[in-house]
Structures are given as structure tokens and as C-alpha cells.
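J.: here's my sequence, what's the structure:
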Amino acid sequence: MIRLVDPLDRPGRAREFRCTVHGLCFENRYRLLGALHAGDPLILEREPENAIGADAIRVRTEATEILGYLPREISRWLAPQMDAGREARAWVLKIRSGCPYYERLVIEVSIA
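T.: Next up is the predicted model:
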């Protein structure tokens, strides 16, 4: 069994991390990738009413278009941090092609 550790609780660790965005295949959200570029800011929003999990964190563009969600392994520890008032910012790191949808959009997240 793998035990996930909150990286914010580990001394000497950066408060930034990279991850992919899941859910791009739903509602043809992957089509939005063509308008994104490295460095574009993204919005992270809590979605506690999500049917799949109350710790869901939605990723959207500044134009309010939903791209998908942070992976559950991340939202499990990040959601309580955001609920406690910590600010999470995100931006596009890179967009990949020729791979599964859940690996195409790589973002960087910073926690304050």
C-alpha cells in the first residue's frame, strides 16, 4: 500500500509541484488546449459538491472554461489546505500531444 504524504508538511520541500489535469476527455474539453500556452494562468476551485469526491479541485481557464480536475491523490491533501484559507495558484507548464488525455496538460501549482 502506498501512503501519500502531504509535501507541505515536509521540511525543506518547495511549496510548488507539477501535475497533470484529469478529465480533459469529458465534454470535449481537450479542444480547449489549442488556445493555451505555457505560462497561461489557470484557476483552481474547490468543488465540494462533486459526486465523485468532496475533495475535488476543478481547474479552469481565466475565461471560466472548465478544463478538468487535479488528480485525486493531490486533491485529498490540497483540498483541506484550500478550505483552511491557503491560496493555490496554477499555470500551464506544457501541453503534450500523442499521449492519453489525462497526460496532455501539465500544470505547475504554487501554494501560499
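J.: from here on, contacts and neighbour counts on C-alpha atoms
T.: Fine.
J.: for the closest residue to residue 95 other than its chain neighbours, grab the count of nearby residues.
T.: Among residues not flanking residue 95 along the chain, residue 105 sits closest, at 4.8 Å (C-alpha to C-alpha, 6 or more residues apart in numbering). Counted with other C-alpha atoms under 10 Å, residues neighbouring residue 105 total 22.
J.: do you know how far residue 105 is from residue 81?
T.: Separation of residue 105 from residue 81 (C-alpha to C-alpha, to the nearest Å): 23 Å.
J.: here is a second sequence; please produce its structure as well for comparison:
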Amino acid sequence: MRKHLRALIARGKLLLQQAHSERASPREIAIAVALGAFAGCSPAIGAHGWLAVGLATILRKNRLFAFFGSRVSFFLTLPWIVLLEIQLSHRLRTGAWAELSAETALAQAHLLL
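T.: Take a look at the predicted model:
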């Protein structure tokens, strides 16, 4: 049992070391975090981490830092990100801001459930 536990810990340390050294120049890390933040602001709620890691793999960026960047959309910031997405998409489509405020969105939240 101890042998398996030691092997598992050694494998975890090796994976962490590989993740840290994977395309780890400051520029590559910044690009990976930005990619993760972009994925974190997508409407794929619940799949932000997977989306960030997938994009980082396809674009050959650091997957660990892309995953960290996707954590921008945690439960305290997600409502504001969604409100910003709605406002920006409405502005791009119609040329005017949506008649929507945080108070209006919260007042009508029960209709979405």
C-alpha cells in the first residue's frame, strides 16, 4: 500500500513539475492566462476549465496557467460577467445599450428557474 502511495505522490510531483516547465516564459504564461480568462468569460458555464485546457492544448500554450486564468468566473464574478456579455452583445447587434440593470436582472431571476 505504501509503495503505491509513494508512486502516486512521485507521479503527481512529476506532473506538477512538467506543468510548471511547459512553455513557461513570462510571455507564454501571460498568453495562457489571457486565453484562460477568455474561456472563463464564455457562456459554457461549468465547462470553463475544460474549455481553457482544450484551447491551450490546441494552441500549444501552458495548460496549467490557462486553467488558472479560467477561474476568473467564480460564483461572485459570474453574474457581472453575464451582465457585461448581455450588454456588449446587445450593443454590437443594435447599437444601443440594453435596458437592463443588475437590479432588473435580479428581480426577474425567478423567471429563469
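J.: superposed, what's their TM-score?
T.: Remark: TM-score between the superposed chains equals 0.28 [TM-score structural alignment, normalised by the length of the first structure]; 60 aligned residues with a C-alpha RMSD of 4.9 Å.
J.: gap between the residue nearest to residue 95 of the first structure and residue 69 of the first structure?
T.: Residue 105 of the first structure sits at a distance of 11 Å from residue 69 of the first structure (criterion: C-alpha to C-alpha).
J.: and residue 82 of the first structure, helix, strand or coil?
T.: The three-state assignment at residue 82 of the first structure reads helix, by DSSP: H, G, I helix; E, B strand; the rest coil.
J.: for it, give me its contacts.
T.: Residue 82 of the first structure is in contact with 46, 88, counting by C-alpha atoms under 8 Å, 6 or more residues apart in numbering.
J.: what separation do you get for it and residue 93 of the first structure?
T.: Distance of residue 82 of the first structure to residue 93 of the first structure, given as C-alpha to C-alpha: 21 Å.
J.: packing partners of the helix or strand where residue 90 of the first structure lies?
T.: Residue 90 of the first structure is located in strand 88-95, with elements delineated by DSSP states H and E. With contacts defined as 3 or more C-alpha pairs under 8 Å, 6 or more residues apart in numbering; DSSP states H and E, strand 88-95 of the first structure has these neighbours: strand 41-46, strand 105-111.
J.: let's have the ones you listed in a markdown table, adding distance to residue 77 of the first structure.
T.: As requested, these are exported to a markdown table (distance: least, C-alpha to C-alpha, whole Å):
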| stretch | distance to residue 77 of the first structure |
| --- | --- |
| strand 41-46 | 12 |
| strand 105-111 | 12 |
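J.: wait, which of those is closest to residue 75 of the first structure?
T.: Smallest distance to residue 75 of the first structure across those (C-alpha to C-alpha): 9.1 Å, for strand 41-46.
J.: and residue 3 of the second structure, what element?
T.: Under the criterion DSSP H and E, the helix or strand holding residue 3 of the second structure is helix 2-21.
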